[in-house]
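Q: Sequence and predicted structure are below.
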Amino acid sequence: MRSGQGAGLTLTEIATILDMRGEGLEPCTHVHDLLAARLHDVRTRQQELAALGTELETLIRRSVRLDPAECSDAEICQILSGPRR
C-alpha cells in the first residue's frame, strides 16, 4: 500500500486528512478528491512532456542536417533559430 506522499500528496494535505480524522470526520471523500486532482495533474504533465519530447526529436533531426559553418553571429545557432526560409 502506498503512503500519502507516495501517492503524490503533500505533507499539508496529509496533515489536513489527519486533522479531519482527529475531529471525528471521515476524510474519504476529501482524499478521493485530492487523488483525482493529482491524477489530472499527472496526466496533464504527461501530455506536456510528450509534446516536449516531440519538439526535441524535431530539433535533433534538424540538427543532423545543418552545417555549423552556416551559423551567423546574428543567429547564434540555427538549430534553435528555426528553419531557414
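A: In hand now; what should we look at?
Q: only C-alpha atoms for contact and neighbour calcs from this point on.
A: Noted.
Q: Next one: the most centrally placed residue in the chain from residue 63, what distance?
A: For the chain, the residue nearest the mean C-alpha position is residue 45 (3.4 Å; C-alpha atoms, centre = their mean). Computed as C-alpha to C-alpha, to the nearest Å, the residue 45 to residue 63 distance reads 27 Å.
Q: then this one, side by side with the first:
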Amino acid sequence: MPASSTTDRLAFIRGAQGVGLTLAEIRSILVLRDSSQAPCAPATALIDHHLKDIERRLAELTETREELPSLAPCAAATDPAA
C-alpha cells in the first residue's frame, strides 16, 4: 500500500473514531472498500444509527439539565443532622 494510501486510511480511521464509530464498524467499512465494493449504504446506515443514538442522549441530557436546578434548593435545605 503506497504511503499516501496509508496516510489516507489512517486519517479516515481517526476521523471515523472521532465521530463515534467503533473500530469494528470502521473495519467493516474498510473491508468493503478493500474488496472494491462501495461502502456507501453500510456507512450511511452506521451514520444514521449513531445520529439517532446521539439525538437520544441529547434528549436525556436536556431533560436532566432541566431537572437539576429544582434539586439544588432541596439539597441546600436538607439538614444532615436530621
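A: Thanks, I have the structure now. Small disclaimer: the values here were computed from a predicted structure and weren't measured.
Q: Quick check: TM-score for this pair?
A: Here the TM-score for the pair of chains, by TM-score structural alignment, normalised by the length of the second structure, is 0.72; 70 aligned residues with a C-alpha RMSD of 2.1 Å.
Q: picking up where we left off before, from residue 6 of the second structure, how far out is the equivalent of the residue nearest to the centre of the first structure over in the second structure?
A: Using TM-score structural alignment, the equivalent of residue 45 of the first structure in the second structure is residue 57. From residue 57 of the second structure over to residue 6 of the second structure the distance is 34 Å, taken as C-alpha to C-alpha.
Q: can you check residue 19 of the second structure too?
A: Taking C-alpha to C-alpha, one finds residue 19 of the second structure at 20 Å from residue 6 of the second structure.
Q: and the equivalent of residue 67 of the second structure over in the first structure, how many residues sit next to it?
A: Alignment note (TM-score structural alignment): residue 67 of the second structure maps to residue 55 of the first structure. By other C-alpha atoms under 10 Å, 12 other residues sit near residue 55 of the first structure.
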